[in-house]
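Enquirer: need a structure here:
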Amino acid sequence: MNTATMLRAFCDAVEQRNGKAFAELFTEDGVYHDVFYGAFAGSAKIAELVDDWFYRTATDFRWDMHTPVSDGHTLYARYTFSYRSTLPEAEGARAMFEGVAIMKLRDGKITEYHEVANTAPAFVDIKFAPERIAKIIARQGAALKARPEMKRHLVE
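Expert: This is a model prediction of the structure:
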């Protein structure tokens, strides 16, 4: 599967709430590191991330990958991601943020997915209080810096 086809299948699976199809893009020992929910290892957990976790407080997903670059072992792509929040305080607002997907590949499948994302605009979109946003962003920053394998992706 070429890069463009894989990325479209990746996004489509999330938009269609198809965890099985999403998990099939990963190796059996694959790990998805989500910016909000943490690490999900193995096919069953990766499928659960899409089928359950993503849709607990959101619906109407839209995910697009842009300008992918790959050497066959590592794939980078900018993305835009949005959803309609079902949290009471959001009052049905649409949240959107941008990020970069970082994927390690083996035999045409994803072994690891990481992302670096500017999530703050999404929290403003869904009407989180500034204090709540500050706590979330601080927690995400601390978690990212604690992962030594991601340090080379950070701009200090």
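
Enquirer: hey, let's count contacts and neighbours off CA atoms from now on
Expert: Fine.

Enquirer: residues contacting the residue positioned nearest the centre of the chain?
Expert: The chain has residue 34 as the residue nearest its centroid, 5.1 Å off, counting by CA atoms, centre = their mean. Neighbouring residues of residue 34 by CA atoms under 8 Å, 6 or more residues apart in numbering: 40, 114, 115.

Enquirer: here is the second sequence; please produce its structure so I can put it next to the first one:
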Amino acid sequence: MITSAELQALLDAMTAAAESGDSAGFAAAFTGDAVYHDYIYGDHAGHAGIRSMLDEHFLRDATDYHWKFFDAVCDGDHGYAWSLSRFVSTVPEFAGRPVLIDGMSRFRLRGGLIAEYWESVNGGIAMAQLGVAPARMEKVFRKWGGWLEARPEVRRYLGL
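Expert: Alright, predicted model coming up:
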């Protein structure tokens, strides 16, 4: 069980590691069996998977990364926080374009660490900032909609 202040400190350490490219420090905020549900790169499990997401995906695609969580709240086992992040794309077709993202994250916590991480971000705003073509955006939005509808908790909510 952790407090809101302890969750904020954990998130501050996690984002400092992400900003500096320290994937081991980033993964250290998570339990060994944690799952990170990233809205762009999908699910990544365990320390190795979470490190890989940062090293082989995000840091490949972005530079000048800044990420800050605000207003962390926690009941001991579950937490929530608002975040802002910004970066410059290094993806060849969007290279040099800045992106600013506003998001909400939720956390399932265990032993003072993150056991499961979900983020809710309006990726359409990021794609518009990058200049992604509308037809490509539609394809991505349909994929994300499928991910949402397939989640067990959503299926339960829908009575399926």
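
Enquirer: need the TM-score from the superposition.
Expert: After superposition, the two chains reach a TM-score (TM-score structural alignment, normalised by the length of the first structure) of 0.91; 153 aligned residues with a CA RMSD of 1.8 Å.

Enquirer: tell me the counterpart of the residue nearest to the centre of the first structure in the second structure.
Expert: Aligned by TM-score structural alignment, residue 34 of the first structure pairs with residue 38 of the second structure.

Enquirer: now residue 132 of the first structure
Expert: Using TM-score structural alignment, the equivalent of residue 132 of the first structure in the second structure is residue 136.

Enquirer: what is the neighbour count of that match?
Expert: 10 (other CA atoms under 10 Å).

Enquirer: mind listing what's buried along the longest helix seen in the first structure?
Expert: The longest helix of the first structure (DSSP state H) is helix 130-145. Residues of helix 130-145 of the first structure classed as buried under the neighbour-count rule (16 or more other CA atoms under 10 Å) are 133, 136, 140, 144.

Enquirer: hmm, back to that, now a ChimeraX select for only the buried ones of the contacts of residue 34 of the first structure.
Expert: Of these, the buried ones go into a single ChimeraX selection, burial set by 16+ other CA under 10 Å:
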select :40,114,115
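
Enquirer: any chance of JSON lines for the contacts of residue 34 of the first structure, columns secondary structure and distance to residue 107 of the first structure?
Expert: Listed next are the contacts of residue 34 of the first structure as JSON lines, based on DSSP: H, G, I helix; E, B strand; the rest coil; distance: CA to CA, whole Å:
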{"residue": "40", "secondary structure": "strand", "distance to residue 107 of the first structure": "20"}
{"residue": "114", "secondary structure": "strand", "distance to residue 107 of the first structure": "18"}
{"residue": "115", "secondary structure": "strand", "distance to residue 107 of the first structure": "21"}
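
Enquirer: nearest to residue 72 of the first structure, of the contacts of residue 34 of the first structure?
Expert: residue 114 (16.4 Å; CA to CA).
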